[in-house]
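Undergrad: Generate coordinates for the sequence data below:
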Amino acid sequence: MAETTTVARPYARAAFEHAKGKKSGLKKWSELLTVLATVVHDTAMQAAISSPALSFEDKAGLVLDVCRATVGDKAVSEDFVNFVRLLAENRRLETVTEIAALYEMLKAEAEKSIKAEVRSAFELDDAQKAKIAEALKQRLQRDVDVDVVVDESLLGGAIIRAGDVVIDGSARGQLAKFATALRQ
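TA: This is a model prediction of the structure:
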């Protein structure tokens, strides 16, 4: 995976730098890259992309046709078309998922925002979500968007993931820490 990320990084950076210079470019490119990643991730599309019988122009055209059908002709800019053609020519369409993920990280960094996933044993109400978001905002110095996933296997508590930060406040995690301490 590290190799794929290394290959994807310059494309993500180039897309980000290009989009940053355009009005509403970051959001538009985010949407287009998400659609592109979804299109390329499709099993039938993966077979077409990896086919040696198709030229890179054919592969790019096929991918772009599906993208246009998804978001509309006017939403797909000439710059994006050129980007997809470049990916196809350099045999990098397979890395689009990583490109999109790296782009989102660059976008979040520029916007000083981060998504946090809260895995909780129980559903959280709006006040609890707001309290977690505020605490994370203080700690990370960013705006925080909280997504809650109910995971009954945790027994109690929650696990919070925001970027590289992981806070394990689950009952299972606390018991594991306690067991480790007892063994020492």
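
Undergrad: can we go C-alpha only for contacts and neighbour counts from here?
TA: Fine.

Undergrad: Does L106 touch E17 like I think?
TA: No - using CA atoms under 8 Å, L106 is not in contact with E17; the gap is 9.4 Å.

Undergrad: Check the offset of the lengthiest helix in the chain from the chain's centre.
TA: Secondary structure of the chain per DSSP state H: the longest helix is helix 2-20. Centroid separation for helix 2-20 versus its chain: 13 Å, with CA atoms, centre = their mean, to the nearest Å.

Undergrad: what residues does it touch?
TA: Residues from elsewhere that reach helix 2-20 (CA atoms under 8 Å, 6 or more residues apart in numbering): 25-26, 29, 83, 92, 95-96, 98-100, 102-103, 106-107.

Undergrad: If we use 6 Å, what do you get?
TA: G25, L26, T95, I99, L102, Y103 (CA atoms under 6 Å, 6 or more residues apart in numbering).

Undergrad: and this one, so I can compare the two:
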Amino acid sequence: MSDARVQGYAKALFEVARAEGTLDEVEDELFRFARSYESSDELRTALSDEGIPAAKRQAIIEDLLGGKATSTTTQLVSMVVGAGRARELPAIIDKLVARASSSKNLAVAEVRSAVPLTDDQQARLKAALANATGSEVNLKIVVDPSIIGGLVATVGDTVIDGSVRTRVDQLKSRL
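TA: The predicted model follows:
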């Protein structure tokens, strides 16, 4: 899909969420859904298989998100999947997150952690990243057990890697 089309979908989803007054919540739910979608071969296959009727793919979305996400989030994901654009969901959602952050003068900070972070840890991390980058950040946490421990933070083109996995790899390369 062209970047213009991805941007168009992102803008449309952004405007719907903003009009509903649920932009912050929907943005966060969509971000988490996109990361789940990317990490599950089975989900990607089920939602992007054009051989499966659109109504069935949309029913999968209802089953997955119904009651666990706002109705706006569920409807937006269902609309994109029903339009046959499931493969582009992560790109569309990432553009929406960037647009929402930009509208609040924030930089997107995607942080990968081996375990969920407490509210206090998130607040301290947000402050540290703001200090390190010079920009207030919209913190997006992805739990990624392959990190083993520590964190990997990406803000724009800046990557701050304090993961145990990277340190172990660095030690291996020295041996």
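
Undergrad: Now the TM-score, please.
TA: Scored by TM-score structural alignment, normalised by the length of the second structure, the superposition of the two chains gives a TM-score of 0.59; 136 aligned residues with a CA RMSD of 3.6 Å.

Undergrad: Just give the closest residue to the residue most central in space within the second structure, not the sequence neighbours.
TA: Centroid-nearest residue in the second structure: F31, 2.7 Å away (criterion: CA atoms, centre = their mean). Residue nearest to F31 of the second structure in three dimensions, not counting chain neighbours: I93, with 6.4 Å by CA to CA, 6 or more residues apart in numbering.

Undergrad: residue boundaries of the strands in the first structure?
TA: 113-120, 143-150, 158-162, 165-168 (DSSP state E).

Undergrad: Next, format these as a markdown table and append mean neighbour count and distance to D126 of the first structure.
TA: Below are those laid out as a markdown table (neighbours: other CA atoms under 10 Å; distance: least, CA to CA, whole Å):
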| stretch | mean neighbour count | distance to D126 of the first structure |
| --- | --- | --- |
| strand 113-120 | 20 | 13 |
| strand 143-150 | 17 | 10 |
| strand 158-162 | 20 | 15 |
| strand 165-168 | 13 | 20 |
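
Undergrad: Turn the ones you listed into CSV, including distance to Q128 of the first structure.
TA: Formatted as CSV, those follow (distance: least, CA to CA, whole Å):
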stretch, distance to Q128 of the first structure
strand 113-120, 11
strand 143-150, 10
strand 158-162, 12
strand 165-168, 16
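
Undergrad: Mind checking those for the one nearest to S77 of the first structure?
TA: strand 113-120 (26.3 Å; CA to CA).

Undergrad: Can you list the neighbours in contact with the closest one?
TA: With CA under 6 Å, 6+ apart, strand 113-120 of the first structure has contacts from 108, 142-151, 158-162.

Undergrad: Fine by me, we can end here.
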